[in-house]
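Visitor: Okay, structure incoming, though there's no sequence with it:
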């Protein structure tokens, strides 16, 4: 059945944004890099601390969730520019991380699963840490930054992205070990369990180890003559939901609070080492997580609960005044204190933004040359970015101005996508391998609606056929914020609501 005229307009937007001519592309040369200007010195360069959390939706106090105890992240938000509507480009770990760390969309990285390396499969695309490294920064990775395995060449993209070997906590390998003590007194494996740290091999947990290692690296870099780019990837609240037993709240929310304690210790160390005045702090997640919405307890979709993520930037002197001598911006706060103050976030942006904007935004905030927009196709271009720079939101200088920034919300759009092996659910519907992908769902999110078309996809040519539409979804978020009522069939060929303004 034909789409309405306005539906065709919107489908054209999808086509223009996602679909690029794809041909055979040879892997690029692994050249040393793209030095664009003199390497910055410690005196005039800002450091970067990038914190990436796994499977974290916007269930945080600073995003209005009163059920969550996240005082340390909320404290960071109070000194940051916070983006209320930031979206990942695919709601699964490896494709999302490769996408925002290269600044390219999944259709360009050609990664929709966990089983290929973009430098071989698509092109020799530069990454955010690689670009900082090539511009004089010491770049370091702690924990889960790139997804481990084939998707980062079993090396976390070393040596291209990192100055030193990436660090992974030794306790990672015990993820599926029986550490949950049951009523029978025996240890069991479980996706949800509070643990006695004494029952865990090595007597620690991965995120605790990552925090300790990151603080050690900060201590070393305090006396360095070079600026640093430190990426710290936390595993929680990814399943299994394991957290120390003294935190008695169950499952996801308790894991968020446990992760918040680690962020608090890390930021407190930044203060103690007197690096707060010279370090940009960016905080985000690879994607969200459904907690029962649409009958799901997972990611693997285009709905807001799985694609919307927290995103905030602390920039010394721009998002908050520089702290005076002896003043602490990031004092550690125990999430489980009986009395904890509720901190309001700093400036907030309502416009919709995307994680592919991290590359141009971080480089611009650090004073480096912002890589150019990518041409179409861009498989032959090592250094470019498909995301929009968010620097315009940092231009206000009066820190006493209204706390809510509003651009033109009808011009802000975020794109996401998700692959399926078939039109109907089957055993591999959530995580199909590339060879099994037959349908791709391309989603446009505006301030008013989420619109998705499911179209045929050829995994051998990496090509979507937008003339073969299998299904569609349309949700009006003002009246249907949980996106439960699909209006697609109700609007095809008929009059659309007045709020429809593609």
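Guide: Perfect, thanks for sending it. Keep in mind the model is a prediction, meaning the values are calculated, not measured. Numbers count the residues shown, from 1 in each chain.

Visitor: contacts, neighbours, all on C-alpha from now
Guide: Noted.

Visitor: Is residue 361 in contact with residue 391, as I believe?
Guide: Yes: applying C-alpha atoms under 8 Å as the test, residue 361 and residue 391 come out as touching, 5.9 Å apart.

Visitor: higher neighbour count, those two?
Guide: residue 361 (21 against 14; other C-alpha atoms under 10 Å).

Visitor: Specify the next element, helix or strand, located C-terminal of the helix or strand harbouring the more buried one.
Guide: Using DSSP states H and E, residue 361 sits within helix 358-365. Elements were assigned by DSSP H and E; along the chain past helix 358-365, the next helix or strand is strand 404-405.

Visitor: Comparison target, given below:
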């Protein structure tokens, strides 16, 4: 059997419903023809969730196939120099390389420095300030308080993020033998500053604005995160502008994906290449006053996942539970390669669906912060930001605080949230104290507590 190439299209802070193939009535109105065409010829997973709704732990789990509780990577502090990792972690790109594949990543990485997954790792075009180059500060839309750039328009034609797809295509043209190639886009992550040619196609007045915001879920955790963002204080015009520019940034990503898929066609590689599109986590666009990711609300926790292999995978839409750490086992399975060790993920095309999936964020130490890169965002009373774990079944979502101020959370501190995702798709109503849900609450909270007891702890130097 010929070994297929693999093209991994990876986005940062891309919520599923910002793509046409996932859009819903009354929500966002995306323009993503390249992704939609990919989805039409592939398998679309409707219920894929990130293993942690923040960059570093999600990306670490995707590469290793391990939960944060196995790696000790719970938040972005883990990208700091000298961060300790358990011995023997292996990433799936290393398995591809050991099997004779050429491996390369272009764009954003953002993982613990001790991990070195790629033979070639080129970060050009993925700098956090690259989209801001040449921008007029007065044109930017910022969140109240922490002043994150959630809207703006790049004025010229020299848009540095274009380098990611450009360099990836150049490498693809030179590759010999089977390859694993990742194009890892920073966009639509903040700073949200798309090129003017895309921004002008999305009118702020046509966006839902506060109609998208039905409030945070009924937990202290989601309410506190919304308070830190202060998005409720944004002018309606700024909120609509932020939503328009987010969609324009997604449209730019779609254009770049079209260039990569077009290169496959031009080189005659489409029929022998597995293409996968996904994101490390989703994003809030003003819901509950929040921007960015971080919570287990569906707009933050759910991610797109599309897998195409012409002639081998029939186009389909699937509703079984999937998670971001399934990526490695699935791609290795499609390439006919064996897993080197046990993982927490599954091969989505060979293994049965799980009864539940889990996700965790935060260190729960006294010095922990919701935004560690800003040293900002404390829990109520100035306490350290908590660690929180979520478990999802085909019907229910439960999340709870498991660690606070460097110790396990007490029952009074758990702040349990339980939602019926079928009856309440936005997951706003808390059923944790509903006596008819007591058995579900007990079972799922038991999963959360057991996972917390098994967790690897890492010493963080703040």
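Guide: Received the coordinates, thanks. Worth saying up front: this structure is predicted, and the values here are computed from it rather than measured.

Visitor: And the helix holding residue 361 of the first structure against the second structure, how far off on average?
Guide: Following the fit onto the second structure, the mean deviation recorded for helix 358-365 of the first structure is 0.7 Å by mean C-alpha distance after the TM-score superposition for the first structure.

Visitor: residues in the second structure aligned with that helix?
Guide: Per the alignment by TM-score structural alignment, helix 358-365 of the first structure matches residues 327-334 in the second structure.

Visitor: Leaving out the residues flanking it, which one is nearest to residue 375 of the second structure?
Guide: Distances taken as C-alpha to C-alpha, 6 or more residues apart in numbering place residue 369 nearest to residue 375 of the second structure, at 6.1 Å, with adjacent residues excluded.

Visitor: Give me the number of neighbouring residues for the spatially closest residue to residue 229 of the second structure that is not a sequence neighbour.
Guide: Counting by C-alpha to C-alpha, 6+ apart, residue 290 is the residue found nearest to residue 229 of the second structure once chain neighbours are left out, at 5.3 Å. As a burial measure, residue 290 of the second structure scores 27 neighbours (other C-alpha under 10 Å).

Visitor: Residue 290 of the second structure is in contact with residue 225, isn't it?
Guide: Yes: look at residue 290 of the second structure against residue 225 with C-alpha under 8 Å: they come within range, at 6.7 Å.

Visitor: that older thread, please report how far the residue nearest to residue 229 of the second structure lies from residue 52 of the second structure.
Guide: 17 Å (C-alpha to C-alpha, to the nearest Å).

Visitor: do residue 95 of the second structure as well
Guide: 23 Å.

Visitor: Name the residue in those two with the higher neighbour count.
Guide: Comparing residue 95 of the second structure with residue 52 by other C-alpha under 10 Å, the one with more neighbours is residue 52, at 35 against 18.

Visitor: Please enumerate the helices of the first structure.
Guide: Applying DSSP state H to the first structure gives helices spanning 5-18, 71-78, 93-102, 106-109, 118-121, 128-133, 206-221, 251-272, 304-307, 358-365, 488-491.

Visitor: TSV for those, including distance to residue 58 of the first structure?
Guide: TSV is the format used below for the helices of the first structure (distance: least, C-alpha to C-alpha, whole Å):
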stretch	distance to residue 58 of the first structure
helix 5-18	26
helix 71-78	11
helix 93-102	16
helix 106-109	22
helix 118-121	29
helix 128-133	24
helix 206-221	20
helix 251-272	11
helix 304-307	8
helix 358-365	18
helix 488-491	27
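
Visitor: Which stretch among the ones you listed is buried most, on average?
Guide: helix 304-307 (a mean of 28; mean count of other C-alpha atoms under 10 Å).

Visitor: I would like the range of the second structure that aligns with it, please.
Guide: The aligned range for helix 304-307 of the first structure is 298-301, by TM-score structural alignment.

Visitor: Just the endpoints, please. Distance across stretch 143-161 of the first structure?
Guide: 15 Å.

Visitor: Who are the contact partners of the residue nearest the centre of the second structure?
Guide: In the second structure, the centroid-proximal residue (C-alpha atoms, centre = their mean) is residue 281; its distance is 1.6 Å. Taking C-alpha atoms under 8 Å, 6 or more residues apart in numbering, we find residue 281 of the second structure in contact with 12-15, 49-50, 52-55, 58, 293, 300-303.

Visitor: any idea what residue 221 of the second structure aligns with in the first structure?
Guide: Here residue 221 of the second structure stays unmatched in the first structure, going by TM-score structural alignment.

Visitor: I'd say residue 221 of the second structure and residue 415 touch.
Guide: Yes: at 7.5 Å, residue 221 of the second structure and residue 415 qualify as touching, with contact defined as C-alpha under 8 Å.

Visitor: quick one, which of these two is more surrounded?
Guide: Legend: neighbour count by other C-alpha under 10 Å for residue 221 of the second structure and residue 415, higher for residue 221 (25 against 18).

Visitor: I'm done for today, thanks for sticking with me.
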